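Trainee: this one's sequence-less:
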């Protein structure tokens, strides 16, 4: 084998960029960061759609996965294929998990992840441009966070804020305060109103200047290499059917909730029955690999905008209402977003339904669903996409919560200043809103993913047969193999997963630097 490193980090997304960069701060540690997508080291060479914070980039730098969402229906399932991962293509929502989320992680056998333990790592990653360095926020970190100012809100964003206040919700200036609940501007990973700021932009520039740090882009990891149960490197696909072995003392998988478990399975780590069916030897029988897939389901009430009521350069998300769902006791387990505009070019079935290229409206995202899915491999060939089954709306409670959320969306959309900007509702009407069964059908018809998969390599003690890593993110039954990304979350957080994934990367890097 060639190319000896102390650490090889697989995937440069929200967590991977953080863990690799932090490890390289110690000049005695030689770090290699791998990514299957392209790398753009400087802003001047970065594609415009990656820098454009006004819309998600879902096509040009994507794995092109599809996922079964419910009852056999398949949807696009975007995952960023680029240095920065999904943080380079996503909605720039920089929300933290809430203290009760980490109480769940502790209850699952992971006491090191109590809120007081994770807060310093949220602060370490932040450069909060509004609140600076205080007891709650961080300053000087790699990821800038700003909130939309009142004079930056679009008319429909301002109307949503006002309609939520009229409906009795509290006004929130800072959604990253752990006690905040109500409506207010979205914390966003950007330094200015226009440019998306990814984890690669935040963490890698300084690391690239270090002699002990290397980035290799455009290479896909097939599997982890072992000596017994000790990880000693990875096998890469480098194109034209050729492979290459890279040697490292430690291997860190940060390829995300789909690709990290896929690499484990191709390495002989996972449910014995699945590995036997795939035709590979069982190195470690871990039933939880690929299981416990959790995602945030979303739906909403949408309209076709009147001509001239928005600009394509307007940010598509600026305001959010966080609250407790109807019939729930969970803190902030429901989010409502004002979608200022959303281009349907990549969603032809929705464009046909709307009979328009662009929609706007209020979107509801359930933060604590009961439903669980799974990802599996159909072959050991890394060029073949995995089978992703989200299994959303698998419980009656999950369905009912979104039905009630649609009613709330309808009330918010019909406030002054929002509905007047639209020329027609999509599917829904006053009459349909009175029909319970039609609303249930509408929820299933309009259902989509928020693209926040977690849990497919969940953390927990060795006594938990569904756990894949321990609380220090070491893969059970192996040596020198770690996972740092959203796949290790035992339960999903009540927010977009980007910032928590980065915090996980910071946390693992700190542990490794202690050794």
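Mentor: That came through, no problem. Everything numeric here is computed off the predicted structure, so don't read it as measured data. Numbering: from 1, shown residues only.
Trainee: from now on I want contacts and neighbour counts done on CA atoms only, so please keep to that.
Mentor: OK.
Trainee: quick one: the strands in the stretch 51-200 of the chain?
Mentor: 66-70, 73-76, 126-128, 143-147, 182-185, 187-188 (DSSP state E, counting those that start in this stretch).
Trainee: next one: the stretch 201-350 of the chain
Mentor: For the stretch 201-350 of the chain, applying DSSP E, counting those that start in this stretch gives strands covering 213-217, 220-227, 230-239, 242-253, 269-270, 284-285, 297-305, 317-323, 334-343.
Trainee: could I get the ones you listed in JSON lines, plus columns for distance to residue 198 and mean neighbour count?
Mentor: Converted to JSON lines, those look like this (distance: least, CA to CA, whole Å; neighbours: other CA atoms under 10 Å):
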{"stretch": "strand 213-217", "distance to residue 198": "16", "mean neighbour count": "19"}
{"stretch": "strand 220-227", "distance to residue 198": "21", "mean neighbour count": "20"}
{"stretch": "strand 230-239", "distance to residue 198": "25", "mean neighbour count": "20"}
{"stretch": "strand 242-253", "distance to residue 198": "19", "mean neighbour count": "20"}
{"stretch": "strand 269-270", "distance to residue 198": "31", "mean neighbour count": "27"}
{"stretch": "strand 284-285", "distance to residue 198": "35", "mean neighbour count": "20"}
{"stretch": "strand 297-305", "distance to residue 198": "24", "mean neighbour count": "24"}
{"stretch": "strand 317-323", "distance to residue 198": "17", "mean neighbour count": "25"}
{"stretch": "strand 334-343", "distance to residue 198": "21", "mean neighbour count": "23"}
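Trainee: now those strands in a markdown table, with distance to residue 377?
Mentor: Compiled in a markdown table, the strands of the stretch 201-350 of the chain are given as follows (distance: least, CA to CA, whole Å):
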| stretch | distance to residue 377 |
| --- | --- |
| strand 213-217 | 24 |
| strand 220-227 | 13 |
| strand 230-239 | 18 |
| strand 242-253 | 17 |
| strand 269-270 | 11 |
| strand 284-285 | 16 |
| strand 297-305 | 23 |
| strand 317-323 | 35 |
| strand 334-343 | 32 |
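Trainee: take a look at this one as well, against the first:
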């Protein structure tokens, strides 16, 4: 191995960023080049768009994410119809549908809300920053418990985890008390009602600076830090294929979207961390086609509702002065829809779903002024249960060598179906959501199941495994079976059935893979 090995990373989201930082911090001379097909949205690379206070600038940044190119060449592909729920579970503004109906559109009639963001920072520029720890069967069984706990802790550090965001909110505390009265006796110790862990940095004025890929990159984007001299980020640079010498990856071919010139780039290691659809698509386009590629697609299905908080019940727990203080604080941060965030986490066997409860002084949609709960002084909660999808080989994405997509790569067709196992747990979650809403107030939006693909948390299509038996794409260190020097990353690696927000888990898996890269490069 050369004294200054070169690592190429495809994708600039939190996972690719975790690879870049971990490799450079664990190898004394390695260099990293990161390629991103989309534009840079913010002055700080990868910063969360949610931190932009000016609504016009925020909207422009989101629009720049909604297509494959920026500026005069940007091509908006749309937002999932009927699924814009800002500040709920996903920031769907800033995404574009994969099945958008035009030339080169993917085919996803059974997964209609499937969407992606194309920008520096990936979905990390738009996400809600929720980072609950995986538990019970959500964890990866073949990673030892002690190592897993350390990896999760490292991932939390990279993401600037906050376990008690808005814990001082009197409104949030009252919501927890009402939910505890309803559900507490049914939940196991350590998995009851609590605050939702999030990624970000509390500010002196009570607001949050939400984390994006920028906080993961950390010193790599600080010009004064020595590590930044070994890191290069190139936006509007679309990787068209992985170059191989037999069963060994040797680099990539990059299409500069500004000049439309293609250039080969050599690499000692290639890391593909785009997303759960475009990463396997790149492998397929490069002739790398393990049997499990694209299969075992999962997400967590979401049953959502909005509830107007009950004034009498809240008034028993929160004084008028405390409410006035809360509303005054919210008025200072009107551009940020998230205030107090609470949850009931996944646990087994009796609570195999996750509840998120987010307080806001306004509902996420306009209420008719004549509605009895319009303009509620006590505000509202947007609530939802995440319900797991059990992995099946039948669910997944296939690629066509005969039909190209709008990028000129093999086009996608997504096949997906709910089974009685999911339908039963969705029914249970819906019943619990009704109980939660009734404990807190009055429904202003009835519980409903969002369309398949709405979570934006897509998993399993490059799943990791402990043996090369055709049911996984990568080994326990995220290396593609049978191809040297090729590593994959992202939610697509997750082989388990998960109920909520997989980013923390995927960053932990990436840390493990990146440490192994650094070890291999020093052998």
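Mentor: Structure's in. What do you need? The shown structure was predicted, so the numbers you read here are calculated from the model rather than taken from an experiment.
Trainee: thinking again about what came up before, and the strands of the stretch 51-200 of structure 1 as TSV, adding mean neighbour count?
Mentor: Shown next, in TSV, are the strands of the stretch 51-200 of structure 1 (neighbours: other CA atoms under 10 Å):
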stretch	mean neighbour count
strand 66-70	19
strand 73-76	15
strand 126-128	24
strand 143-147	26
strand 182-185	26
strand 187-188	25
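Trainee: same list, those strands, but as a markdown table with distance to residue 450 of structure 1 please.
Mentor: Formatted as a markdown table, these follow (distance: least, CA to CA, whole Å):
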| stretch | distance to residue 450 of structure 1 |
| --- | --- |
| strand 66-70 | 11 |
| strand 73-76 | 11 |
| strand 126-128 | 24 |
| strand 143-147 | 21 |
| strand 182-185 | 19 |
| strand 187-188 | 17 |
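Trainee: relative to residue 356 of structure 1, which of those strands is closest?
Mentor: strand 73-76 (19.5 Å; CA to CA).
Trainee: helices or strands next to the closest one in the packing?
Mentor: Packing partners of strand 73-76 of structure 1 (3 or more CA pairs under 8 Å, 6 or more residues apart in numbering; DSSP states H and E): strand 66-70.
Trainee: centre of the chain to the strand it packs on, how far?
Mentor: From the chain centre to the centre of strand 66-70 of structure 1 is a distance of 17 Å (CA atoms, centre = their mean, to the nearest Å).
Trainee: got the angle between it and strand 297-305?
Mentor: With axes from the mean of the first three to the mean of the last three CA atoms, to 10 degrees as the basis, strand 66-70 of structure 1 and strand 297-305 are set at 100 degrees to each other.
Trainee: out of the strands of the stretch 51-200 of structure 1, nearest to residue 17 of structure 1?
Mentor: For residue 17 of structure 1, the closest of these is strand 143-147, at 11.4 Å, according to CA to CA.
Trainee: and the closest one with strand 317-323, angle?
Mentor: Using the same axes, to 10 degrees: strand 143-147 of structure 1 against strand 317-323 is 80 degrees.
Trainee: mind reading off the mean deviation between strand 143-147 of structure 1 and structure 2?
Mentor: Taken over the aligned residues, the distance from strand 143-147 of structure 1 to structure 2 averages 2.9 Å (mean CA distance after the TM-score superposition for structure 1).
Trainee: just checking, what packs against that strand?
Mentor: Checked by 3+ CA pairs under 8 Å, 6+ apart, strand 143-147 of structure 1 has strand 126-128, strand 187-188, helix 199-208 packed alongside it.
Trainee: ok now it, how far from the chain's centre?
Mentor: 17 Å.
Trainee: among the strands of the stretch 51-200 of structure 1, which comes closest to residue 250 of structure 1?
Mentor: Closest among the strands of the stretch 51-200 of structure 1, once you apply CA to CA, is strand 143-147, at 26.2 Å.
Trainee: gap between the two ends of stretch 197-212 of structure 2?
Mentor: For stretch 197-212 of structure 2, the first and last residues are 15 Å from each other (CA to CA, to the nearest Å).
Trainee: ok, residues contacting that stretch?
Mentor: With CA atoms under 8 Å, 6 or more residues apart in numbering as the test, stretch 197-212 of structure 2 has contacts from 14, 46-48, 50-51, 121, 124-125, 129-132, 156, 159-166, 329, 333.
Trainee: and the buried ones among the residues you listed, selectable in PyMOL?
Mentor: Entered in PyMOL, the line below selects the buried ones among those, by 16 or more other CA atoms under 10 Å:
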select buried, resi 14+46+47+48+50+51+121+124+125+129+130+131+132+156+159+160+161+162+163+165+166+329+333
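Trainee: okay, and which of the contacts of stretch 197-212 of structure 2 map to helices?
Mentor: Of those, the ones assigned to helices by DSSP state H are 14, 156, 329.
Trainee: which residues in structure 2 does stretch 261-269 of structure 1 align to?
Mentor: Mapped onto structure 2 using TM-score structural alignment, stretch 261-269 of structure 1 spans residues 280-288.
Trainee: cool, and stretch 507-514 of structure 1?
Mentor: Going by TM-score structural alignment: stretch 507-514 of structure 1 matches residues 512-519.
Trainee: show me which residues of the matching stretch are buried.
Mentor: 512, 513, 514, 515, 516, 517, 518.
Trainee: between the one helix or strand the last one maps to and strand 198-202, how many degrees?
Mentor: Element membership for residue 518 of structure 2, per DSSP states H and E: helix 503-521. Counting by the same axes, to 10 degrees, helix 503-521 of structure 2 lies at 90 degrees to strand 198-202.
Trainee: the corresponding residue of structure 2 for residue 184 of structure 1 and residue 499 of structure 2, how far apart?
Mentor: By TM-score structural alignment, residue 184 of structure 1 lines up with residue 194 in structure 2. Using CA to CA, residue 194 of structure 2 is found at 17 Å from residue 499 of structure 2.
Trainee: swap in residue 399 of structure 2?
Mentor: Residue 399 of structure 2 is 27 Å from residue 499 of structure 2, by CA to CA.
Trainee: between those two, which one's more packed in?
Mentor: residue 499 (24 against 21; other CA atoms under 10 Å).
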